[in-house]
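Q: Predicted model, plus sequence, below.
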Amino acid sequence: MTKAIIINGGNSIKSRLTGIQQYIETLLEEQGICLEAIQVHQLPAQHLITANYASEAIANEIVKVGEADIVFFLTPIFKGSYTGILKTFIDLLPQKGLENKIAVPVAIGGSIAHLLALEYSLKPVLSILGATTIANPIYIVDSQVTRTENGFTLDEAAVNRIEKVLENVIPRKEFHVQ
């Protein structure tokens, strides 16, 4: 069975990035993919900042990444780059921790002006960590995700962008959203 893990490098569960995460989770579950998620900001900050490899909490999450076939890296874009929160976790991954894995960079930003942030800042790091395949990045503008009483709604362009990338990532002959 294919395993996926979502590493959310945002700073809040209530952010629009969570709406994107939930949509991706729904699509993966519909395809029968075993899924786990890491909210990096909920891990012990002291252990992340000091690169405490001996931390049980950190070690458990790194094992999950090692067991995954597909690794999603979610981040808001701040100051033209992915978050330091995500960076602290990535720094703890083994040198070739993404070998034989598909990495999927996913970001949300305030404007289309930050579209290339994933290309020049995150993709090179994923490559150095040995990702066998790095999918086309998914970049979504804040205005494409709306907070509702029941969660979040993504506009059609955002949904299409996510689904197109997942069609190329999910190891199935056909990808269908039910």
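A: Yep, it's here.

Q: C-alpha only now, for contacts and for neighbours.
A: Fine.

Q: ok, now how distant is Leu115 from Glu36?
A: Look at Leu115 and Glu36: by Cα to Cα, to the nearest Å, they are 27 Å apart.

Q: neighbour count winner among the two?
A: Neighbours per residue, other Cα atoms under 10 Å: of Leu115 and Glu36, the larger number sits with Leu115, 20 against 16.

Q: Setting aside sequence neighbours, what's the nearest residue to the more buried one?
A: Using Cα to Cα, 6 or more residues apart in numbering and skipping residues adjacent in sequence, the residue nearest Leu115 is Tyr139, 6.3 Å away.

Q: ok, how many other residues are close to the nearest residue to Arg16 once chain neighbours are set aside?
A: In this structure, Arg16 finds its nearest non-sequential neighbour in Val145, 6.1 Å apart by Cα to Cα, 6+ apart. Counted by other Cα under 10 Å, the residues lying close to Val145 total 22.

Q: contacting residues around Val145?
A: By Cα atoms under 8 Å, 6 or more residues apart in numbering, the residues touching Val145 are 16, 19-20, 152-155.

Q: try it against this one:
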Amino acid sequence: MSKVLVISGSPSPTSKTEMVGDLVAERLAEYEWNAAHLRVRTLPAAALLNADRSDPAIAEAAEQVARADGIVLATPTYKASYSGLLKVFLDLLPQFGFTGKVVLPLATGGSTAHVLVLDYALRPVVQSLGARHVVQSFFLLDKHLDCSSGSPSILPESTEMLDGVIEQFRKALIAAP
């Protein structure tokens, strides 16, 4: 059974992005995949900002990445880029921390004007970390999400597209050597 780690980089405890990360982890678990969710905002701030890899929580988070076969990166879009919190965490990883891994980049945002954040900002970082395969990314508009009930509800057209991306990710994991 493959291990998948969803890494969400939102600083907000009421994050829509984090809820989408939970949803992706739940969908993968339906296929009996071992899916965990690392919320970067819960890591100790001082250790994170000082790149203190000896901090037990930081060391465990890095170990979770190392043990994963697949990584889902979920980020809100801020000022046409992925979150600084996610960047700080990715900077802590070894130079080739994604070697041999399949990666699914996801982003949420208020406007399609930010959709290129995935291909022009996040994908190059993922590639530099040595990912074996980066599947098609997915950008989810905030207006397609309803989190008022405490769990995300996604409009049908976005649900269909997200399901397709998750299936691509799942197939890439199965095909992994």
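A: Received, thanks. Because the structure is predicted, anything quoted here is derived from the model rather than measured.

Q: What degree of burial does Lys143 of the second structure show, as a neighbour count?
A: As a burial measure, Lys143 of the second structure scores 12 neighbours (other Cα under 10 Å).

Q: ditto for Glu61 of the first structure
A: By the measure other Cα under 10 Å, the count of residues near Glu61 of the first structure is 20.

Q: Beyond the helix or strand that contains it, next helix or strand please.
A: Using DSSP states H and E, Glu61 of the first structure sits within helix 56-67. Going down the chain from helix 56-67 of the first structure, the next helix or strand is strand 70-76, by DSSP H and E.

Q: starting at the chain centroid, how far to that next one?
A: Mean C-alpha position of strand 70-76 of the first structure versus that of the full chain (Cα atoms, centre = their mean, to the nearest Å) differs by 1 Å.

Q: with the second structure superposed, average distance for it?
A: Compared with the second structure after fitting, strand 70-76 of the first structure deviates on average by 0.5 Å (mean Cα distance after the TM-score superposition for the first structure).

Q: Contacts only, for the closest residue to Val141 of the first structure other than its chain neighbours.
A: Nearest non-adjacent residue to Val141 of the first structure, counting by Cα to Cα, 6+ apart: Gly109, 5.1 Å away. Gly109 of the first structure is in contact with 76-78, 115, 139-142, counting by Cα under 8 Å, 6+ apart.

Q: ok so, going back, which parts of the helix holding Glu61 of the first structure are buried?
A: Using 16 or more other Cα atoms under 10 Å as the test for burial, helix 56-67 of the first structure gives 58, 61-62, 64-66.

Q: same question, stretch 85-96 of the first structure
A: Neighbour-count burial for stretch 85-96 of the first structure, counted by 16+ other Cα under 10 Å, picks out 85-90, 92-93.

Q: from those residues, which single one is nearest Val125 of the first structure?
A: Nearest to Val125 of the first structure, judged by Cα to Cα, of the buried residues of stretch 85-96 of the first structure is Ile90 at 8.5 Å.

Q: which helices and strands does the top helix by length along the second structure pack with?
A: Longest helix in the second structure by number of residues (criterion: DSSP state H): helix 156-175. Contacts defined by 3 or more Cα pairs under 8 Å, 6 or more residues apart in numbering; DSSP states H and E place helix 156-175 of the second structure against helix 16-30, strand 102-109, strand 138-141.

Q: Now render the buried residues of stretch 85-96 of the first structure as CSV, adding distance to Gln31 of the first structure.
A: Below are the buried residues of stretch 85-96 of the first structure laid out as CSV (distance: Cα to Cα, whole Å):
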residue, distance to Gln31 of the first structure
Ile85, 30
Leu86, 27
Lys87, 30
Thr88, 31
Phe89, 28
Ile90, 27
Leu92, 30
Leu93, 27
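
Q: Specify which member of the residues you listed is nearest to Ser12 of the first structure.
A: When the buried residues of stretch 85-96 of the first structure are compared for distance to Ser12 of the first structure (Cα to Cα), Ile85 wins out at 10.9 Å.

Q: Check whether the residue of the second structure most remote from its centre sits in a helix, strand or coil.
A: Distance from the C-alpha centroid of the second structure, by Cα atoms, centre = their mean, peaks at Ser54 (23.5 Å). Here Ser54 of the second structure is coil, with the state taken from DSSP: H, G, I helix; E, B strand; the rest coil.

Q: sorry, back to before: distance check, the residue nearest to Leu115 of the first structure against Arg172 of the first structure.
A: As judged by Cα to Cα, Tyr139 of the first structure and Arg172 of the first structure stand 24 Å apart.

Q: more crowded one of those two?
A: Using other Cα under 10 Å as the criterion, Tyr139 of the first structure and Arg172 rank with Tyr139 on top: 25 against 10.

Q: residue closest to the middle of the first structure?
A: Central residue of the first structure (Cα atoms, centre = their mean): Phe73, 2.4 Å from the mean position.

Q: For the closest residue to Val117 of the second structure other than its chain neighbours, which residues are in contact?
A: Leaving out its chain neighbours, the residue that sits closest to Val117 of the second structure by Cα to Cα, 6+ apart is Ser81, at 5.3 Å. Ser81 of the second structure makes contact with 114, 117, 121, according to Cα under 8 Å, 6+ apart.
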